[in-house]
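# Quick one, structure for this:
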Amino acid sequence: MKVVFRGVEHGEAMLVIDAQRYSREERRHFINGASAKAVFGSGVYLVSNPEVAAHYAICHAETTWDKAAVLQQKLLVSRLFVLDRQYGENELRRDALAARHTNQELVGLQEKMTYQEWLEWTGGEVRSFLLDKGYQGIQYEISPELTYYICYQSDSCITDIALYAILDLQSFE
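Sure, this is the predicted structure:
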């Protein structure tokens, strides 16, 4: 188990703490037109660093005119696929697409999609590829100070969700 963090708006944080589960995943489109990209497919995106989570919380809060909240939780990491500097995002995407499609299929699909559609579709393909192999998500070490965690099956991997911090954006003005 690892202690990890997620930044969200305050209203969502209170719902998550009460339910002890996430009802929304990362691929989100906000009222103001902003969107959170989910390059590894739909899932709950978490980080090892509470300061980084606070930055995400502020972004979420600004789009909903709410306070920002950082949630702390425990994450079961034993069934996460590990990415690092030797085998990272590009290698995983390449292998996932190659396992599921021919090169000719991929070229045809890419020609028909916008960049955003391609990004979302390939993220979904990575997600399906890893789930088919029995993984519940990804552990991606960006640096010694920061690891991203993507959880595809949050109900079985995330426990003990608690409030770590609240940031009132008005106090920053």
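# CA atoms for contacts and neighbours, from now on please.
Noted.
# in the protein, what residue sits furthest out from the centroid?
Within the chain, Gln104 marks the point farthest from the mean C-alpha position, 29.7 Å out by C-alpha atoms, centre = their mean.
# which parts of the helix ranked longest in the chain are buried?
In the chain, taking DSSP state H as the definition, the longest helix is helix 115-132. In terms of neighbour count (16 or more other C-alpha atoms under 10 Å), helix 115-132 has its buried residues at 118-130.
# Here is a second sequence; please produce its structure as well for comparison:
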Amino acid sequence: MKRTGYRGISFREAEQVVACQRYERMERRRFQGGIQARSIFGSGLYLISDAALAAQYAFCHAEAEGGERAAILKQEVNLERPLVINCRYSEMQLREDALDWKYKGKPLPNVRPEHIHAWLGRSTKEFALAHSFDGIVYHLDDSIIYYVAYFQDKQVRGIDLEYVFTLNGA
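Below is the predicted model:
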């Protein structure tokens, strides 16, 4: 399944990504005002189908780095066997299936609240990979789709600057 995905990041990071054709930083990050980006499906490259929404992420990343410019990168993502989350198979069902698979007949570990999202993400990714999925396609609605590529080097091509903007609007 080939799709176009967008990712919003700081311009400084975008220059490196375009030059190397590879992302180095993972999704988890704390932004100003207590907002967080979490890798809810485990480590991987998180992209989105909507460039305007990617711009909101770009603003947050640039602001967190103290930069004045942000960028939206466009790339082709190719997931050969994605696990699809939509109205028929929900994010909650995926989490339940992942935990049932990993801990069937065993007690769940006692995870500290501040680590619960990372633990759930790792468990979800392990479940997906164990069932031969190479990523996630998450339909939030008819127009917004998240793509998670677990094997970036094989799944992402043609990373290019789509748009650059300044945080102050000038």
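# hmm, back to that, and the contacts of the helix or strand where the residue farthest from the centre of structure 1 lies?
Assigned by DSSP states H and E, Gln104 of structure 1 belongs to helix 103-112. Contact partners of helix 103-112 of structure 1, identified using C-alpha atoms under 8 Å, 6 or more residues apart in numbering, comprise 97, 118.
# in it, what's buried?
Under 16+ other C-alpha under 10 Å, helix 103-112 of structure 1 has no buried positions.
# any idea how far that helix is from the chain center?
Distance, stretch centre to chain centre, for helix 103-112 of structure 1: 26 Å (C-alpha atoms, centre = their mean, to the nearest Å).
# any idea of the angle it forms with helix 115-132?
140 degrees (axes from the mean of the first three to the mean of the last three C-alpha atoms, to 10 degrees).
# As a markdown table, the buried residues of helix 115-132 of structure 1 with distance to Ser78 of structure 1 would be great.
Shown next, in a markdown table, are the buried residues of helix 115-132 of structure 1 (distance: C-alpha to C-alpha, whole Å):
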| residue | distance to Ser78 of structure 1 |
| --- | --- |
| Trp118 | 30 |
| Leu119 | 27 |
| Glu120 | 26 |
| Trp121 | 27 |
| Thr122 | 25 |
| Gly123 | 22 |
| Gly124 | 22 |
| Glu125 | 22 |
| Val126 | 19 |
| Arg127 | 17 |
| Ser128 | 18 |
| Phe129 | 18 |
| Leu130 | 14 |
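# Please identify which pair of those residues lies farthest apart.
Farthest-apart pair in the buried residues of helix 115-132 of structure 1 is Trp118 and Leu130; separation 18.2 Å (C-alpha to C-alpha).
# Go ahead and flag the most central residue of structure 1.
Tyr45 (2.2 Å).
# just the helices in structure 2 please.
11-20, 51-65, 91-103, 116-130, 152-155.
# out of these, which comes closest to Leu83 of structure 2?
helix 116-130 (7.1 Å).
# could you say what helices and strands the closest one packs with?
helix 91-103 (3 or more C-alpha pairs under 8 Å, 6 or more residues apart in numbering; DSSP states H and E).
# let's see 10 Å
strand 82-85, helix 91-103, strand 135-139 (3 or more C-alpha pairs under 10 Å, 6 or more residues apart in numbering; DSSP states H and E).
# what's the closest of the ones you listed to Gly34 of structure 2?
Comparing those under C-alpha to C-alpha, the one sitting nearest is helix 91-103, at 23.7 Å.
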